[in-house]
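Visitor: sharing a model that was predicted from the sequence below.
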Amino acid sequence: MLYTLITPFTINEEIKKSRFIVNAAPINSAEQAVDFIAHVSDINATHNCWAWKLSHQYRFSDDGEPTSTAGRPILAAIEGQSCDNVVIVVTRYFGGIKLGTGGLMRAYGGSASHCLQQAPLTAIILRQSYRVSCLYNEWPILENKLKDIQAIIEEQTFDAEGISLFIAITDDKFQELNKFIANLTRGREQLFIKPQQ
């Protein structure tokens, strides 16, 4: 199971007189990650190293530290803590003692891991979006079923015929709901996967 942060979270660590400030946040898009990085990075710091992961997409930056000593260890920390939809920025203020390649990797990866270990996390529930329609007299029955299976109503529109919905459900509820809709509408309706935009 994968997890993400409930809210943004920050910790501070000191490693051999260098100060590391770790800012982490949940994200739903690459744009959110970029905005968060810009928001928490300190131009007066020695380095603002970061990584983010969003399903199969990921990016990282060493921001002037030796190659693969900062961004990649931060990304490894995200994956190592079974997290996704997360961005982490580790801001370093140099304290005068060089850490060496191994020391940098441990400092950046370790501080990112410590942040995620202390942050309030929640499980990521994967859902698929579907389109379905029903008549007005069928809606109260369908609405109750959607509540029972914890479906998320993403969008609904009303017209002369009835109601059209976009809903999101977990994969294990698909067969049950599709059969329910077929019975309710006497075979007139079924779930259709929402087209990608």
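Guide: Good, I have the coordinates.

Visitor: make it CA atoms for all contacts and neighbour counts henceforth
Guide: Fine.

Visitor: ranges for the strands of this protein?
Guide: Here the chain has its strands, by DSSP state E, at 3-5, 9-15, 18-26, 47-54, 57-61, 86-93, 121-123, 128-134, 152-158, 163-169, 192-193.

Visitor: just the ones you listed: most buried one?
Guide: When the strands of the chain are scored by mean count of other Cα atoms under 10 Å, the highest mean neighbour count falls to strand 86-93 (a mean of 27).

Visitor: mind giving me the packing neighbours of it?
Guide: strand 18-26, helix 30-40, strand 47-54, helix 100-118 (3 or more Cα pairs under 8 Å, 6 or more residues apart in numbering; DSSP states H and E).

Visitor: in CSV: the ones you listed, plus distance to residue 65.
Guide: As requested, the helices and strands packed on strand 86-93 are exported to CSV (distance: least, Cα to Cα, whole Å):
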stretch, distance to residue 65
strand 18-26, 14
helix 30-40, 17
strand 47-54, 7
helix 100-118, 8
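
Visitor: what about versus this one:
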Amino acid sequence: MNVRPYLIPNEPVIFEEEIKKSLFITYLAHTPSSDAAKAFVEQIKQKHPDARHNCWGFVAGRPEDSMLWGFSDDGEPSGTAGKPILAQLSGSGVGEITAVVTRYYGGIRLGTGGLVKAYGGGVQQALKLLQTIEKKITTNLHLSLDYGLVPLAQSIIKQFDGTEVDAQYGSNVELDVELEVLHVEDFTQTIINRSGAKIIVTDLNNI
């Protein structure tokens, strides 16, 4: 499992341009799964039912995970729309993103080279407008400890940018903490060392 953070879209982007009387409208959106990507494509198709083509490409997971890529020429000549769209997305280093390019035909043929340039270029321009945020890969840890060790645990959670998501106070204190996967090993080692192994740490994702 790759635990390094990666960039995802922060908000949708729309970019329009006219090329030889054809109108190209490029939509970019954050889609965290293949199903979300396909739903977004359908949404744009319903928005432009009278458009000649709604071509698309998506990267539905980490930017480098080609198992989660998809594309369609939607009636354009093979290789002239979906592939150039996907090439721009996969080269952008942004994950969980879908691009749909809607084309209203203007009566002038662009030729295969012109189509590749139009579809790829629209996505390239839209990507320049895209604002991204970093997606951290997190896991949930469970801490079991005595009341006297709570201040120590909380200071170590803060040190590793963890978030306390739940706390149960019974005969013992039970804390659930969300933490970036990258830090789990160091966090666990630090907790064990500084509490003299009195704080028990369990990774809830590995139970």
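Guide: Thanks, I have the structure now. The structure displayed is predicted, hence computed values, not measured ones.

Visitor: show me the one of the helices and strands packed on strand 86-93 of the first structure that comes nearest residue 66 of the first structure.
Guide: helix 100-118 (7.2 Å; Cα to Cα).

Visitor: quick one: buried residues of the closest one?
Guide: Neighbour-count burial for helix 100-118 of the first structure flags 104-116 (criterion: 16 or more other Cα atoms under 10 Å).

Visitor: so what's the gap between that helix and the chain middle?
Guide: 21 Å (Cα atoms, centre = their mean, to the nearest Å).

Visitor: ok, now stretch 16-30 of the second structure?
Guide: Centroid displacement of stretch 16-30 of the second structure relative to its chain, using Cα atoms, centre = their mean, is 23 Å.

Visitor: in the first structure, which residue range corresponds to that stretch?
Guide: Under TM-score structural alignment, stretch 16-30 of the second structure corresponds to residues 12-26 of the first structure.

Visitor: list the contacts of that stretch.
Guide: Outside stretch 12-26 of the first structure, the residues that touch it by Cα atoms under 8 Å, 6 or more residues apart in numbering are 4-11, 36, 40, 85-97, 99, 107, 111-112, 115-116.

Visitor: roughly how far does the residue most central in space within the first structure sit from residue 137 of the first structure?
Guide: Among the residues of the first structure, the one closest to the centroid is residue 85, at 2.2 Å (Cα atoms, centre = their mean). Relative to residue 137 of the first structure, residue 85 of the first structure is positioned 40 Å away (Cα to Cα, to the nearest Å).

Visitor: equivalent analysis for residue 185 of the first structure, please.
Guide: Taking Cα to Cα, one finds residue 185 of the first structure at 10 Å from residue 137 of the first structure.

Visitor: please identify which of these two sits among more neighbours.
Guide: Shown here are residue 185 of the first structure and residue 137; by other Cα atoms under 10 Å, residue 185 has more neighbours (15 against 9).

Visitor: my guess is that one contacts residue 136. True?
Guide: No: between residue 185 of the first structure and residue 136 there is no contact under Cα atoms under 8 Å: 11.3 Å.

Visitor: looking at the strands of the first structure, which is nearest to residue 76 of the first structure?
Guide: strand 47-54 (9.1 Å).

Visitor: what lies in contact with the closest one?
Guide: Residues outside strand 47-54 of the first structure that contact it (Cα under 8 Å, 6+ apart): 27-30, 33, 37, 41-42, 58-65, 70-72, 74-75, 78, 84-93.

Visitor: same check on stretch 114-132 of the first structure?
Guide: By Cα under 8 Å, 6+ apart, the residues outside stretch 114-132 of the first structure that reach it are 1-7, 9-11, 22-24, 78, 81, 164-171, 189-194.
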